[in-house]
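S.K.: give me a 3D structure for the following:
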Amino acid sequence: MPFDVVVMGQGYVGLPLAREAANSGLKVAGYDPSAGTVELLNSGVSHIDDVSDQDIAGMIAAGYQATSDETVLADARTIVICVPTPLGDAGAPDLGAVVSATESIARHLTSDTLVVLESTTYPGTTEDVLLPILASSGLEFDADYFLAFSPERIDPGNKIYGLKNTPKVVGGLTPSSTARARTFYERFVDIVIATKGAKEAETAKLLENTYRHVNIALVNEMSKFCHELGIDLWDVIRAAKTKPFGFQAFYPGPGVGGHCIPIDPNYLSFEVRKTLNYPFRFVELAEEINNSMPGYVARRVQSLLNMEKKSLNGSQILLLGVTYKADIADQRESPASEIADLLESQGAQVDYHDPYVANWLAPNTEKKCITDLERAAAEADAVVLLQSHSEYEVDHLAGLSKIFLDTRGTVAEDRGSRL
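M.R.: Prediction:
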């Protein structure tokens, strides 16, 4: 059965893309190597926050089909790669999933096909990695097939901006590839912006997240010395953001999470070191500061306990919110895991509560969510708010707690301590 689009990878990026394409009238196949994911989707069940079961039902009614059979690629007019690009050993980009997906495409590539990479990567990947693999198909680039990069801009849990109303950046290896990609995305995205080429599109994504990475690091470092100086940084930010120009508010926290901020800037830093042989100092310093925040949170907990003549060793600590972002279930790169490990390494007993996470399975953590939140808050030696889910009545919980540390700046001053 021929499909207009095959989206490779049906996760936080690929599934919303498949939904919007299907809603626009395109016939869509969602390719994913996970048989479990394919089975869930074909039975009408979503596995991510931003796509509901009802959405999946509508996609299926429009002709959507999930599959682990790569032969579906042979009949696609457009193929979009939305696979993970984590960091590998020594912080180097791991393009294994991208290479594997591209090799699958090359085995089944047919004439007049557009291939688009959406997975975040370093500048030059589309040309230096994908193009040689696709050339092995024997087809002629820019005549038989076209190749472009379009960075994903998915913000999980965002109720205002989704794929359709977030401007889409596209850059092809040639003007004809750019034009093909632009025409494709204009079917279901309101605004499509073309760059000079694929490298510019690749770098635009990295600049967006490096900007956030550096500014988050700035306020995280300020949170440390403002605490020592007795300055309320949260009030400082509230005042500063009243300026109608030249300032954008960023906020401190227990560390950065998700796929983008902890990972993407390192792709740019890696490429600068590899190609130009000098460091991207802003990125590397920001990474150092942001990576220090879980340790800083653990030290603040220890300090608050010491003020009550208690030791961290043997204390009962309750963590509230272990996802990387409020009001979603996504735990990717959440700093909560490292904070729990640090506290437990010093002898603390750590429990957690999160309305979105029934079982917390992190690299060194395996716990079940506590059921009686108010009782647990009252009995714990210290309660630490790591994620401000809207379900939490923060001031009420702080009032029940012996010690309450809020890393998100939401608790009233007279109820608890802020980061």
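
S.K.: please make it C-alpha for all contacts and neighbour counts, starting now.
M.R.: Fine.

S.K.: in this structure Asp330 contacts Thr323, no?
M.R.: Yes - between Asp330 and Thr323 there is a contact at 5.6 Å, judged by CA atoms under 8 Å.

S.K.: neighbour count winner among those two?
M.R.: Thr323 (28 against 22; other CA atoms under 10 Å).

S.K.: alongside the first, I'd like the structure of this one:
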Amino acid sequence: MTQSKLIDKLSNKTATIGIVGLGYVGLPLVLRYCEVGYRVIGFDVDQSKVSALLEGKSYIEHIGSDKIARFVGSSLQPTSDLSRVKEVDALIFCVPTPLGRHREPDLSFVVGTIESVAPYLHPGMVLSLESTTYPGTTDEELKPRIEALGFVVGKDIFLVFSPEREDPGNPMFSTQTIPKVCGGCTKECLQAGIALYDKVVDTIVPVSSTRAAELTKLLENIHRAVNIGLVNEMKVVADRMNIDLHEVIRAAATKPFGFVPYYPGPGIGGHCIPIDPFYLTWKAREFGVHTRFIELAGEVNSSMPDYVVSKIVDGLNSRKKAVSGSRILILGLAYKKNVDDSRESPSVVIMERLRDLGAQISYADPHIPAFPVMRAHRFSLSSVALTEESISSFDCVVLATDHDRFDYDLIRTNARLLVDCRGRFAEGAPNIVRA
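M.R.: Next comes the predicted model:
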């Protein structure tokens, strides 16, 4: 199939779309393609996700099961059978790109996926990588593997990079309304990529290459990481000076130009901000560049859980209580408010630090009823119900993630010691410590 025929099929919605990876990025994209009338095959190696979708059930809190049930059996076909890639006209990769033990890029999911689908690729397809990665991944890792099969990229198969920009739980923006950056290996690839996304997003932002698109996503997240690092460092300074940084931020935010408010916390979490800067620092070394500014921000943000633990220890000591043997309740396991995503959450790091010091750890999170399975962290815990009796039974309560569903009056009134990492409580009460 020629490029023009592929674009025609994408434009008139007769193309079949394949999406690999049905998590926080892939599943919203699947539903968006279904909404506008495409036939979609959703691929995931996790059979539990496939089974849930086949039953019309969602496993992501902010995505209702009714949305799944609406399309399953008609336009949506979930499967773990990668041989069905031969049925699709477009294939979008939404797989993880974590860091290794030494903060080096781990492309095993990307490489493993392209190698697994390789036998089923065929001429007239457009392939899009959405996973955040370092500049050069698309044309250094994917393109050679496709060409090794005898295909010509830009003629037989069209390859693009279009970074995901999902913000789970944000009601202000959706897959449709968030502008879509897209870069192709060739101009023909870019044209196919634009056609791929044209019917599902309101605005497409074409760039000159896949590398430009890859660096765009890194810049977006590094911008956030650096500014969060700055405000986290300011938090420590303000605390030593006995100044309320949240008051300072509110005042600074009244300036109508030149200032964007960022807020301190116990660290950074999620699938992007803690990880993406290190993809660039790693790749920059290949060009003899040491990204000192980015790495410093990463060090500051990585140190925040230890800072929080030190404030907990100080607070307990002031009450003549050792951290060893203390019962400590962590409020909020998710990495940010109002979501059920605990990936890279600083709450988990704080829990581990306190456990290593001998504390008895519990957590409460209305979005995460049981501690999830994680590759690097293990707790056999379930979320504690918050009552007057349960809260007052703990030696220390730590507000790590400020979910709207928490009853803050109940918490403030009944906590013996309340360590506030989010600036949710006014200072001055004898049981409140800012962290």
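
S.K.: without its sequence neighbours, what residue ends up closest to Thr291 of the second structure?
M.R.: Thr281 (5.8 Å; CA to CA, 6 or more residues apart in numbering).

S.K.: whichever residue in the first structure pairs up with the one you found sits in which helix or strand?
M.R.: Counting by TM-score structural alignment, Thr281 of the second structure lines up with Ser269 in the first structure. Here Ser269 of the first structure sits within helix 264-276, counting by DSSP states H and E.

S.K.: may I see the buried residues of that helix?
M.R.: 264-272 (16 or more other CA atoms under 10 Å).

S.K.: mind putting those residues in a markdown table, distance to Leu134 of the first structure included?
M.R.: Formatted as a markdown table, these follow (distance: CA to CA, whole Å):
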| residue | distance to Leu134 of the first structure |
| --- | --- |
| Asp264 | 25 |
| Pro265 | 27 |
| Asn266 | 27 |
| Tyr267 | 23 |
| Leu268 | 24 |
| Ser269 | 27 |
| Phe270 | 25 |
| Glu271 | 23 |
| Val272 | 26 |
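
S.K.: Cys369 of the first structure: which of these is nearest?
M.R.: Set against Cys369 of the first structure, the nearest of the buried residues of helix 264-276 of the first structure by CA to CA is Asp264 (30.8 Å).

S.K.: count the neighbours of Asn170 of the second structure for me.
M.R.: 12.

S.K.: repeat for the one 10 residues further on
M.R.: Summarising burial for Lys180 of the second structure: neighbours were counted as other CA under 10 Å, giving 21.

S.K.: corresponding residue for it in the first structure?
M.R.: Residue pairing (TM-score structural alignment): Lys180 of the second structure is matched to Lys168 of the first structure.

S.K.: residues in contact with the spatially closest residue to that match that is not a sequence neighbour?
M.R.: Leaving aside its chain neighbours, Lys168 of the first structure sits nearest to Val192 (4.7 Å; criterion: CA to CA, 6+ apart). Listed by CA atoms under 8 Å, 6 or more residues apart in numbering, the contact set of Val192 of the first structure reads 167-170, 182, 185-186.

S.K.: relative to Ser303 of the first structure, how far out is the match of Lys180 of the second structure?
M.R.: Noted for Lys168 of the first structure: a distance of 47 Å to Ser303 of the first structure, by CA to CA, to the nearest Å.

S.K.: again with Val214 of the first structure
M.R.: From Val214 of the first structure to Ser303 of the first structure the distance is 28 Å (CA to CA).

S.K.: neighbour count: the two, which is higher?
M.R.: Val214 (21 against 15).
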